[in-house]
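1. Need the 3D shape of this:
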Amino acid sequence: MARRRMVYEGKAKILYEGPEPGTLIQFFKDDTTAGNGEKHELIDGKGVLNNRLSEHFMEGLASIGVPTHFIKRLNMREQLVRAVEMIPLEVVVRNVAAGSMSKRLGLEEGAPLPRPIIEFYLKNDDLGDPIVSEEHIIAFGWASQQDLDDMVSLGLRVNDFMSGMMRGVGIRLVDFKIEIGRVFEGDFQRLVVADEISPDSCRLWDIETGQKLDKDVFRRDLGNLADAYTEVARRLGVMPRSNGSNTGPKLVH
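-> Modelled structure (predicted):
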């Protein structure tokens, strides 16, 4: 088998050249980081879980007309995606005060927000992914005003879909991050949800108990991260419920 050419390696994923022009293979690693990479561990099976969960969310979004880069899952750790021109911003949608918002604004963690709030962060590890305003984004050419309007629309649509899906299985969607890319079709450009949507990029709390089912488990040393992600997958029907034996993640095909 010919060795694939690596296009990019990030903290949690590797992108390889795809089998057809305009495609990439996205590989999910078990690497888990926090604090801009200062805390790092390998958590067995995390990549498998995130691959399957991201597929589940991306397919759900596509079913309601939200465009994404996802094409299909290839195996337990890889999926085929469209190559896109990534906008160098993280789009964060917040429903509940938590994380950096609580610290910046002095809000009690867990306080409901009056409406979903969208924030933009510049993707730059060296700077710690700083929060930026729409004025910064337009002035420095990271995105146009039309791009921003489209990103806000995409973020709110993803929020509506994900909030409803999670509420249905007893999970509160506190906040989440998406990344967005440009797809060019002749002279026409459109924006699509890219990268991944998984518990790595969301805050998920059990509605009844407040138990954290996301990467805060790792950030704050609250327990076993793989168990938390597996619980999310089981509730969503992505993985079967355990019969009591712990044999690691099993996928539903």
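2. use CA for all of it now, contacts and neighbours both
-> Fine.
3. ranges for the strands of the stretch 101-250 of the chain?
-> With DSSP state E, counting those that start in this stretch as the criterion, the stretch 101-250 of the chain has strands at 112-122, 131-132, 171-185, 188-194, 202-206.
4. another one to check against the first:
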Amino acid sequence: MEKRNELYRGKAKSVYTTDDPDRLVLLFRNDTSAFDGKKIEQLDRKGMVNNRFNAFIMQKLEEAGIPTQFDALLSDNECLVKKLDMIPVECVVRNFAAGSLVKRLGVEEGMALTPPTFELFLKDDAKGDPFINQSHVVTFGWATAEQLARMQELTLKINDILKGLFDDAGLLLVDFKLEFGLFNGEIVLGDEFSPDGCRLWDKETRKKMDKDRFRQGLGGVIEAYEEVAQRLGVPLS
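-> Next comes the predicted model:
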């Protein structure tokens, strides 16, 4: 597979075309950003850890019957993926109260949410990724009602699969965001799953093991990512 031109440069990843029109290369960079790109730093090893972490999770999900865009690891910081027509909506599941939910509703951080909440956000940094509802998604044509129902179904299935996986590693899957796209007309999980896009706490101590360490200036960001990978059995070399 021949990597060709940079198609898109995001906050932490670059996307390249290949000689196959249906395949892209994702390059995971060491850039780390928060607050819609207002805080940016380079963290050594981050691209490698997130690339390998994402590959591990995507393969676990595929084994459980979830369609994903992931095809293969190419190198420490690159993987081959299917080219999706991305839907500009983030699906968020919360198993415990944290982050914007705490600010929005004034609930206590760490409160268990039963059943988990399912939320939608418009993927638009310039607007601050605003909170939206299902009616907005359909009315503005970001996805059809059927596509949205499938996205919700897959998101909740993924939550069930990953909650067990992280629980076995002594971690609480607090919340996470997913993005989906269309491949041959089918809804497929896209983007990445890494500690950049979820909240993970140690089950016993509630120590934060995710990007909140960066957002909140707690330090030890990559060390926490590597510890999570190690507990899950992600091969980092």
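5. Just the TM-score for the two chains, thanks.
-> After superposition, the two chains reach a TM-score (TM-score structural alignment, normalised by the length of structure 2) of 0.98; 236 aligned residues with a Cα RMSD of 1.0 Å.
6. quick one on the thing from earlier: can you tell me which of the strands of the stretch 101-250 of structure 1 is nearest to Leu213 of structure 1?
-> Smallest distance to Leu213 of structure 1 across the strands of the stretch 101-250 of structure 1 (Cα to Cα): 5.3 Å, for strand 202-206.
7. average distance between that closest one and structure 2?
-> Following superposition, strand 202-206 of structure 1 is found to deviate from structure 2 by 0.2 Å on average (mean Cα distance after the TM-score superposition for structure 1).
8. Onto which residues of structure 2 does that strand map?
-> Strand 202-206 of structure 1 corresponds to residues 198-202 of structure 2 when matched by TM-score structural alignment.
9. So what's the gap between that stretch and the chain middle?
-> Averaging C-alpha positions (Cα atoms, centre = their mean, to the nearest Å) puts stretch 198-202 of structure 2 13 Å from its chain's average.
10. re earlier: tabulate the strands of the stretch 101-250 of structure 1 (JSON lines), appending distance to Ile14 of structure 1 and mean neighbour count.
-> Output for the strands of the stretch 101-250 of structure 1, formatted as JSON lines (distance: least, Cα to Cα, whole Å; neighbours: other Cα atoms under 10 Å):
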{"stretch": "strand 112-122", "distance to Ile14 of structure 1": "21", "mean neighbour count": "16"}
{"stretch": "strand 131-132", "distance to Ile14 of structure 1": "25", "mean neighbour count": "14"}
{"stretch": "strand 171-185", "distance to Ile14 of structure 1": "16", "mean neighbour count": "21"}
{"stretch": "strand 188-194", "distance to Ile14 of structure 1": "14", "mean neighbour count": "17"}
{"stretch": "strand 202-206", "distance to Ile14 of structure 1": "20", "mean neighbour count": "22"}
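11. These: which one's closest to Arg94 of structure 1?
-> Closest to Arg94 of structure 1 of the strands of the stretch 101-250 of structure 1, according to Cα to Cα: strand 171-185, at 4.3 Å.
12. can you give me the angle the closest one makes with strand 202-206?
-> Strand 171-185 of structure 1 and strand 202-206 meet at an angle of 160 degrees, taking axes from the mean of the first three to the mean of the last three Cα atoms, to 10 degrees as the criterion.
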